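Student: show me how the following folds:
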Amino acid sequence: MPRPRLRDETKPDTAGLLKILWRTLPELWRSSPLLVTLLGLMALIGGVIPAVTLLISKWAVDGVSEVAAGGETNLALLAGAWAGAALLGQLTGVARQVLQGYAADNFTVQTSRRLMDKMNDLPGLEVLEDPRFHDDIQILQMGAPRRPLNLTATILGLLATAVSLLSVAGVLLTVGWWVPLVVVLGMIPLTLTQMRLYELGWSMTIQNTQASRELNYFQKAALNHGYAKEIRLYGLMPYLTHEYTERTLDYQRTMRGVRNKQLIGVLPAQILALAVTAGVFAYAVWQAQLGNLTPGAVVLVIGALSQVRGQLQELADSLGVGSEHLHWFGKYYEFLDAVPSVAVPAEPLPLPQRFDLTLDGVTFGYQGHAPVIENLSLHIPQGQTVAIVGENGAGKSTLVKLLLRFYDPSQGRILLGGAGEQVDLRDVDPQAWRSQVAAVFQDYARFEWDVRQNVLLGQEEDAPRLQYAADASGLTAMLPRLESGMNTRIGQAYGGVDLSGGQWQKLVTARALYRDARVLILDEPTAALDPRSEAEVFRTFAELSRGRTAVLVTHRLGSVRMADRIIVMNAGRITEDGTHEELLAAGGEYAELWALQARQYSESRDWLEREPDPASLLSSD
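Tutor: Purely as a prediction, here's the structure:
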């Protein structure tokens, strides 16, 4: 199955944008049916009012002229009608603004929810770890709070403007059948030019997404608490400031060129539109001098020309801005329609009774790269504790991702179950499988919530189970040192406390234990810990893994003797398989790594015990 792509290098043409609009309108209506219906009605009323006002103004001017000539006209009625139309326009505008805000809020929530639901429907990591994803998801994240709102306003504005343009153009028919046709045709080039320039602006947005993301990264690094120590220690701020400034100036030069092109490109069309307007106005004055038009008709032409020009300008702006919003929704639908490589089967098979894990000729490589794991076969019986060791880059963490079905093998199978009941992991629901697995990763998530939420991770609280997880992980012992115990907020960004590496380790272990899973995985969990904390974690792991299938991934061998079995990986292949004693006796790679790390620990201990003279450490010898 092909890997999903979020980025489509071809831009939608006009037909494509209309398809996107046709898909978006029902979603907008479904988000707030009553509000959208009322807003459409108000847009229609608001669109007709300018034409009605122009006609009333014409009748009023002609009425004044008639009264001046000795005739009779009910000027009070005309004045009242004009005021009533103006008031109705004001009330409609205010009500539309209020209701539009409500409808846009609902549409925004619906759009953001669908993005989050789609993210939940991506069982694997292949999209999230694709570099192209980061540009596209930045566009989606930045646009989600405002694009639905803006598109709602744009669609309703377009409706009102189109109705107003048609009604005002219709009023110009009183001057001559050809007048509205000439006025509209003379302004169409300006409308099309402005739309093309908006297209250019969107194209530059897409092309510069990575550049702007990198630019923002330098600013983030300069202001982020997590980088503060290194920045101050190594005097990094001048470099960050220089890079941010240079990249910003380069980005601004690019965008300045776009803006200049927009300004220059629109001038010829502006001149043509102005010439057409001036010509029609001159014609109306000439006809009035000949007695073919009344003073009211001249006033009508002046007002109508101004309104048509303004409405076409507004129409062009709305179409241009609307096309930009539709481009965003195009990416939104690309994301919603993405078919993941790791997919939920149409008819998932039930989980087997036994949880033996079998890798059968598994090969896997990340997109565009050589295989990380090649033709790997491995059987882990239910209840066995297996340590997978090897140097960095051996493929250990990739193996864990495959076991968790964050990726599917490009070749081979991963089977679950005992003899006679084995099922391919691709044939079971990923969520059903993962509900039976608890894992502690090296790069575990540090949510800036309170301790309780960090353990529960959205699950309902079960007090006895929470107490067990806290006791077994050592979390209970550290709670008295926290101001509010389980309710202590973590993270300085929200006024909470920072936890040490060891404290975090206890918390994420409690998180894993709260699930009470049948399979326990530790993926390099002690990489950032000192040897004493590391030994404590492994002791806890040994106690907790009894009766469970347990997989420990590490490149540090200090505490792997507690495993029933040790697998040595090198360059994506299994090179050794046995107990600690068997592998030492074999004298292979494991024995070599064991001797090397044991010597390092021994030398460190001897060095500390000798307590050397600090001056000797500074000698040139």
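
Student: going by C-alpha atoms from here, please, whenever you check contacts or count neighbours.
Tutor: OK.

Student: could you look up the SS state of the closest residue to residue 526 other than its chain neighbours?
Tutor: Using C-alpha to C-alpha, 6 or more residues apart in numbering and skipping the chain neighbours, the partner closest in space to residue 526 is residue 534 (5.5 Å). Three-state assignment for residue 534 (DSSP: H, G, I helix; E, B strand; the rest coil): helix.

Student: give me the contacts around the host helix or strand of residue 15.
Tutor: When secondary structure is defined by DSSP states H and E, residue 15 falls within helix 14-31. Under the contact criterion C-alpha atoms under 8 Å, 6 or more residues apart in numbering, helix 14-31 has outside partners 36, 37, 103, 106, 107, 110, 152, 323, 326, 327, 329, 330.

Student: so which bits of whatever helix or strand comes next after it are buried?
Tutor: Going down the chain from helix 14-31, the next helix or strand is helix 33-68, by DSSP H and E. Neighbour-count burial for helix 33-68, counted by 16 or more other C-alpha atoms under 10 Å, picks out 35-36, 39-65.

Student: and what of stretch 510-519?
Tutor: By 16+ other C-alpha under 10 Å, the buried positions in stretch 510-519 come out as 510, 511, 512, 513, 514, 515, 516, 517, 518, 519.

Student: do the same with stretch 583-602
Tutor: So for stretch 583-602, counting by 16+ other C-alpha under 10 Å, buried means 583, 584, 589, 590, 591, 593, 594.

Student: where's the first one, which helix or strand?
Tutor: Yep, that's residue 583 we're talking about. Using DSSP H and E, residue 583 maps to helix 580-586.

Student: elements contacting the helix or strand that that helix is followed by?
Tutor: Sequence order places helix 589-610 as the next helix or strand after helix 580-586, per DSSP H and E. If you count contacts as 3 or more C-alpha pairs under 8 Å, 6 or more residues apart in numbering; DSSP states H and E, helix 589-610 packs onto helix 580-586.

Student: show me what the helix it packs on is packed against.
Tutor: Going by 3+ C-alpha pairs under 8 Å, 6+ apart, helix 580-586 lies up against helix 589-610.

Student: 6 Å instead?
Tutor: With contacts defined as 3 or more C-alpha pairs under 6 Å, 6 or more residues apart in numbering; DSSP states H and E, helix 580-586 has no helix or strand neighbours.

Student: now residue 461: how far from residue 482?
Tutor: To residue 482, residue 461 is 20 Å away according to C-alpha to C-alpha, to the nearest Å.

Student: need the next SSE after the helix or strand hosting residue 505, C-terminal direction.
Tutor: Assigned by DSSP H and E, residue 505 falls within helix 501-514. Downstream of helix 501-514, the first helix or strand assigned by DSSP H and E is strand 519-523.

Student: one more, for comparison:
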Amino acid sequence: MLILYLAGINGSLRAISVTNLTATSIYELEHSILAKTSKLSTALLEDPATKTIREKAKRLSLIDLLDQWTGVTIHFITLIALIVVLSCYGFYILAMFILVVQILQLYLIRWMSRKVEAISANQTSSVRMINYIVDLLVSRNTLPEVRMYGMSSYLVTTMKELFNGNFKQMHRKVILSETLSFSQSIIMILLNGLTIAILAITLGGRGQSAGLFVLLLQISSQIFIVIPALTRMYSDLTKSRVRFNEYSAYLELEEQVQRDPEDSIRNTDAMQITIQQLNYRYATNAQDTLKNINMTLKPGERVAFVGENGSGKSTLIKLIAGLYHPTAGNIQWFNGEQEVLAHNVTKGVRVVFQDFTKLHRPIRENIAMGNIAAMYDDSRLLAAMRKAEADSYGVALDTLVGPQFGGIDLSGGQWQRLAIARAYLNNGSLTIFDEPTAALDPYAEQQVFETFMKLGEQQTSIIVTHRLYMSKFVDRIFLFEHGEIVESGTHEELMKLDGKYRGMFNRQSSLYG
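Tutor: Predicted coordinates for the structure are as follows:
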């Protein structure tokens, strides 16, 4: 009764331990991957190959790896101990034969498990695409357009083709794997029968007792119980080791240089930026996105980047903000006489991107992203909202936004005002507006531009815009075309030049009457 009672307690304690270990392993895996992600450059994170490596790394289960290592170790020690006992009774050749067969079996299992796991790893990209298509079919942002244009059937068919392609690849390997496993099972059954026959014939010929035969029969039976368990556990361990190598490959990616602790003080002096012979090419592109960029932005200067979509304006913005690093050439940043190191530039930049972050969290957190230290400084948060006119739709700081989590729904313009308020909260030495008014009405657009102009009185400011009437009021304009600066100067200078800028300006002016 006592032994049974203790066995029950042991089972409960093991269940609790395994639960805790499982939760801990999930947390540690996610934490290590996220910590590594935070240290990688923006350009590297945007590379599809990096995304695939990260998805592969997430397939690992640390608790399974621990459990498999433990299981293989225990079963292997047990097998060796039983073989040693069998050898002690004089069955050396039989023991060695069983051991050799098991080693060959493990070798084949290892080869096949790696093949199967390689297929699974190679399907990571297609699985990511399947998940993306599913998101298109159910996402609140894409569902209306998918339904309106009748895209559901096509997307489901595409998803099915990807799934079937993956299934066929895996199915062939699984059939081969199971055929091999079945063959090995047959060999083990024959080997088990052969072992029993050898024991019976040998002990009978020697005139040994029936008790010794029963003892050795029990030992051989245990051997052939341990062997399948060891084989199965080793197969799982082989797959986990492949996944562990993929996990390690992600953790070994080259990291971006981190900020120096002594440089943590924010400098709000207007920034000077010098760019010389800059070229930039995305990892997936065959040609440079930016070519031969040369410019110097003076402290406190307000400039506009204009040009057609795809001309390289937003890419240059990310380079200036320190998010990307040039493929060739260099950028230098200065606060007064002091040069700012590239990995510290982002501390001194406040920016409103065209594709800004929509944080489905309280209003407070959406704005405080611009300066986490002001998270609970209500007066500063409300002041930023007023400047961006984000207080016009009557919401409190702790109001949750995002209907998928039970929060309120916001229009595109309301979201954009929150993003602009976020930028106002950040006291930087460089202000960047990358098409910040795309979702605003004309009145709100004018207000944002006026605020941009006010900020430009004290800070170096860059606005990326297609609305050329805004460029009339900045200090300098840079016109981009096919990744190059084709014209630069003030509005008056470019109009006198009678080139591409004037043609674009006149075409837009005619649209507005």
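
Student: what sits up against the helix holding residue 505 of the first structure?
Tutor: For helix 501-514 of the first structure, the surrounding residues in contact (C-alpha atoms under 6 Å, 6 or more residues apart in numbering) are 438, 439, 455, 469, 470, 473, 474, 475.

Student: if we can go back for a sec, quick one: which of the contacts of helix 14-31 of the first structure is nearest residue 213 of the first structure?
Tutor: Of all these, residue 213 of the first structure sits closest to residue 327, with 19.3 Å by C-alpha to C-alpha.

Student: map that closest one across to the second structure for me.
Tutor: Aligned against the second structure by TM-score structural alignment, residue 327 of the first structure finds its counterpart in residue 242.

Student: how about residue 30 of the first structure, what's its partner in the second structure?
Tutor: In the second structure, no residue is paired with residue 30 of the first structure, using TM-score structural alignment.

Student: so how far is residue 318 of the first structure from residue 351 of the first structure?
Tutor: Residue 351 of the first structure is 54 Å from residue 318 of the first structure, by C-alpha to C-alpha.

Student: typed the wrong thing, it's residue 436 of the first structure
Tutor: 52 Å.

Student: the two - which one has more neighbours?
Tutor: Comparing residue 436 of the first structure with residue 318 by other C-alpha atoms under 10 Å, the one with more neighbours is residue 318, at 23 against 15.

Student: give the equivalent position in the second structure for residue 301 of the first structure.
Tutor: Under the alignment by TM-score structural alignment, residue 301 of the first structure pairs with residue 216 in the second structure.

Student: residue 247 of the first structure now?
Tutor: In the second structure, residue 247 of the first structure lands on residue 162 (TM-score structural alignment).

Student: please, which helix or strand holds its match?
Tutor: Here residue 162 of the second structure is assigned to helix 152-206, by DSSP H and E.

Student: that helix against the first structure, how far on average?
Tutor: Taking mean C-alpha distance after the TM-score superposition for the first structure, the mean distance separating helix 152-206 of the second structure from the aligned residues in the first structure is 2.1 Å.

Student: the inter-axis angle of whichever helix or strand comes after that helix versus helix 152-206?
Tutor: As assigned by DSSP H and E, the chain's next helix or strand after helix 152-206 of the second structure is helix 210-251. Counting by axes from the mean of the first three to the mean of the last three C-alpha atoms, to 10 degrees, helix 210-251 of the second structure lies at 150 degrees to helix 152-206.

Student: and helix 210-251 of the second structure, what does it pack against?
Tutor: Counting contacts by 3+ C-alpha pairs under 6 Å, 6+ apart, helix 210-251 of the second structure is packed against helix 62-88, helix 92-122.

Student: tell me the residues of the first structure aligned with whatever helix or strand comes next after it.
Tutor: Per DSSP H and E, helix 210-251 of the second structure leads on to strand 271-280 as the next helix or strand towards the C-terminus. Aligned by TM-score structural alignment, strand 271-280 of the second structure falls on residues 355-364 of the first structure.

Student: ok, now stretch 406-417 of the second structure?
Tutor: Under TM-score structural alignment, stretch 406-417 of the second structure corresponds to residues 495-506 of the first structure.

Student: same thing with stretch 128-137 of the second structure?
Tutor: With TM-score structural alignment as the criterion, stretch 128-137 of the second structure aligns to 213-222.

Student: any idea how far that stretch is from the middle of the chain?
Tutor: Computed by C-alpha atoms, centre = their mean, to the nearest Å, the chain-centroid distance of stretch 213-222 of the first structure equals 18 Å.

Student: also stretch 562-570 of the first structure?
Tutor: Between the centre of stretch 562-570 of the first structure and the centre of its chain there are 39 Å (C-alpha atoms, centre = their mean).

Student: give the buried residues for it.
Tutor: Buried, per 16+ other C-alpha under 10 Å, within stretch 562-570 of the first structure: 562, 563, 565, 566, 567, 568, 569, 570.

Student: repeat for stretch 106-126 of the second structure
Tutor: 106, 108-110, 112-117, 120-121, 123-126.

Student: same question for stretch 365-382 of the second structure.
Tutor: Neighbour counts over stretch 365-382 of the second structure (16+ other C-alpha under 10 Å) mark 365, 366, 367, 368, 369, 370, 371, 374, 375, 380, 381, 382 as buried.

Student: wait, which of these is closest to residue 293 of the second structure?
Tutor: residue 370 (29.4 Å).

Student: tabulate the buried residues of stretch 562-570 of the first structure (JSON lines), appending distance to residue 313 of the first structure.
Tutor: Output for these, formatted as JSON lines (distance: C-alpha to C-alpha, whole Å):
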{"residue": "562", "distance to residue 313 of the first structure": "76"}
{"residue": "563", "distance to residue 313 of the first structure": "74"}
{"residue": "565", "distance to residue 313 of the first structure": "75"}
{"residue": "566", "distance to residue 313 of the first structure": "73"}
{"residue": "567", "distance to residue 313 of the first structure": "71"}
{"residue": "568", "distance to residue 313 of the first structure": "70"}
{"residue": "569", "distance to residue 313 of the first structure": "67"}
{"residue": "570", "distance to residue 313 of the first structure": "66"}
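
Student: can you give me the neighbour number for the match of residue 301 of the first structure?
Tutor: Residues lying near residue 216 of the second structure (other C-alpha under 10 Å) number 20.

Student: next one: the one 10 residues further on
Tutor: Using other C-alpha under 10 Å as the criterion, residue 226 of the second structure is surrounded by 17 other residues.
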